[in-house]
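1. Generate coordinates for the sequence data below:
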Amino acid sequence: MTADPPRVVIADDQALVRTGFAMILGADGIEVVAEAADGAEAIDAVRRTRPDVVLMDVRMPGVDGLEATRRILADHPDPPRIIILTTFDLDRYVYAALSAGASGFLLKDVTADRLVSAVRMVRTGDALLAPSVTRRLVERFAGRDEETTLHRDLSTLTPRELDILRLIARGLSNTELAARLHISETTVKTHVTRMLSKLGLRDRTQAIIAAYETGLIVPGSGTPPE
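-> Here you go, the predicted structure:
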């Protein structure tokens, strides 16, 4: 049985962007349940419509996309997945939004196919970012803003879960993790799920950030500290 298509809220202060994205998604059968011109409208739209995914411009007047992301994720027990929209791929606001729990980001010049696949991908619970892109963001911005820094206690993790976290931060897929650790992919998935749960993280994107912010991986080196 085919799952229902994602329900989406588009938040951007440019009407042309909202209209263009809505047309692209609608043509693929994805329902846009609301549009918002700023963060306050986005927060209200999410409360009213309970979407699966929010496309959130990071820079908007009044309540910006970062603050709106924080409020939406804090206000809802089962919040929507949030994709940050930006003009720049190495933006400290994007990094802060990922730290706050956003599932990934897209540049505003994204292709139609990429936009559709991104919405469907995060709806299923996958992180949108390639690990290499996440690492570039983290290595540039980690630790610069105390307010957005993740404070996680890694002492709850088993040695195996720590190994998993280190390797995720280096960009390894589940298949590569299984080969490196000589275990099955099913076992890898179990370890990843437990590790994320213990640290209160939503996905692998946040796991990569946590590995750097806690010092498990040193920014600039890609390797654990001595």
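2. CA only for contacts and neighbour counts going forward, please
-> OK.
3. after the one helix or strand I164 maps to comes which helix or strand?
-> Take DSSP states H and E as the rule and I164 turns out to sit in helix 159-169. Following helix 159-169 in sequence order, the next helix or strand is helix 174-181 (DSSP H and E).
4. what's in contact with the helix or strand that that next one is followed by?
-> Downstream of helix 174-181, the first helix or strand assigned by DSSP H and E is helix 185-199. With contacts defined as C-alpha atoms under 8 Å, 6 or more residues apart in numbering, helix 185-199 is touched by 152-154, 156-157, 160-161, 164-165, 174-175, 177-178, 202-204, 207.
5. So among those, which ones count as buried?
-> The neighbour count (16 or more other C-alpha atoms under 10 Å) marks 154, 157, 161, 164-165, 174, 177-178, 202-204, 207 as buried among these.
6. The structure of the following sequence is requested for comparison with the preceding one:
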Amino acid sequence: MVRVLTIDDDPLVRAGLRLILGGSPSVHVVAEGSDGDEAVDLVNEHQPDVVLMDIRMPRVDGLEATQRLLALPEPPKIIVLTTFDSDDLVLRALAMGADGFLLKDTAPRKMIEAILQVAAGEQALSPSVVSQVISLATRSSTSSRQRSARRLLEQLTQRERTVALAVGRGMTNAQIAEQEYLSVATVKAQITRILGKLGVTNRVQVALIIHDANLG
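-> Take a look at the predicted model:
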């Protein structure tokens, strides 16, 4: 059972999310918040696996709340919610370390699938969105960033490097497993090692390093 916290200033949206997620035996909404300012306290109190974070809120927006949560010793997975798939705040949150994003009108089944994906360590992003995040985060890319990224990647074994390149292309664990003739469990273990060696927390950040190294 994946424990979910929802943060949204619109009570109708919170009610809708509660209704959608309440229909799944795999997901449980443990708490709700109406502002990003409540996020850290609610996470500390309820220990959710995944936070659904509205990106636009009047006092503390989802970007600042995401930053606060990612600074915790053991941050939850974060999916930002938006009404626009090209929202600049969403891209900034993803570049910062959020694990995915969902449109608020996403079909219930797709929303639940995305939550389960992120809880399992994957990303709720299409390859095109990964490309947008990379573009945003690397506008000021320099040769020093390339050298730094390549030094990081030198720590990887050849197999890990291959998997990292596939992650950078937005492939899922199942797709990587099929391409490399590995089990999904082996791919998960490889990605865990890659994250540790690169000093990052999620797959989007791996994609950024791949891009910085000019390997994407």
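7. Give the closest residue to the counterpart of D85 of the second structure in the first structure in space, chain neighbours not counted.
-> For D85 of the second structure, the aligned position in the first structure is D89, judged by TM-score structural alignment. Spatial nearest neighbour of D89 of the first structure, excluding adjacent residues (C-alpha to C-alpha, 6 or more residues apart in numbering): L107 at 6.7 Å.
8. For that neighbour, give me its contacts.
-> 85-89.
9. Most neighbours among those residues, which one?
-> Counting neighbours by other C-alpha atoms under 10 Å, L85 comes out on top of those with 25 neighbours.
10. which ones are touching that one?
-> 55-58, 105-108.
11. And the strands in the second structure?
-> 2-7, 27-33, 50-54, 77-82, 100-103 (DSSP state E).
12. now these as TSV including distance to I20 of the second structure?
-> Converted to TSV, these look like this (distance: least, C-alpha to C-alpha, whole Å):
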stretch	distance to I20 of the second structure
strand 2-7	12
strand 27-33	10
strand 50-54	13
strand 77-82	14
strand 100-103	14
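13. So which of those strands is the most surrounded?
-> Highest mean neighbour count among those (mean count of other C-alpha atoms under 10 Å): strand 50-54, with a mean of 27.
14. give me the stretch of the first structure that that strand matches.
-> Under TM-score structural alignment, the match for strand 50-54 of the second structure is residues 53-57.
15. which residues are contacting that stretch?
-> With C-alpha under 8 Å, 6+ apart as the criterion, stretch 53-57 of the first structure contacts 6-13, 64-65, 69, 80-86, 119, 122-123.
16. make it 6 Å
-> 8-12, 65, 80-85 (C-alpha atoms under 6 Å, 6 or more residues apart in numbering).
17. And those, which is closest to V46 of the first structure?
-> V9 (7.2 Å; C-alpha to C-alpha).
18. Please spell out which residues along stretch 179-199 of the first structure are buried.
-> Applying 16+ other C-alpha under 10 Å to stretch 179-199 of the first structure flags 185, 188-189, 191-193, 195-196, 199 as buried.
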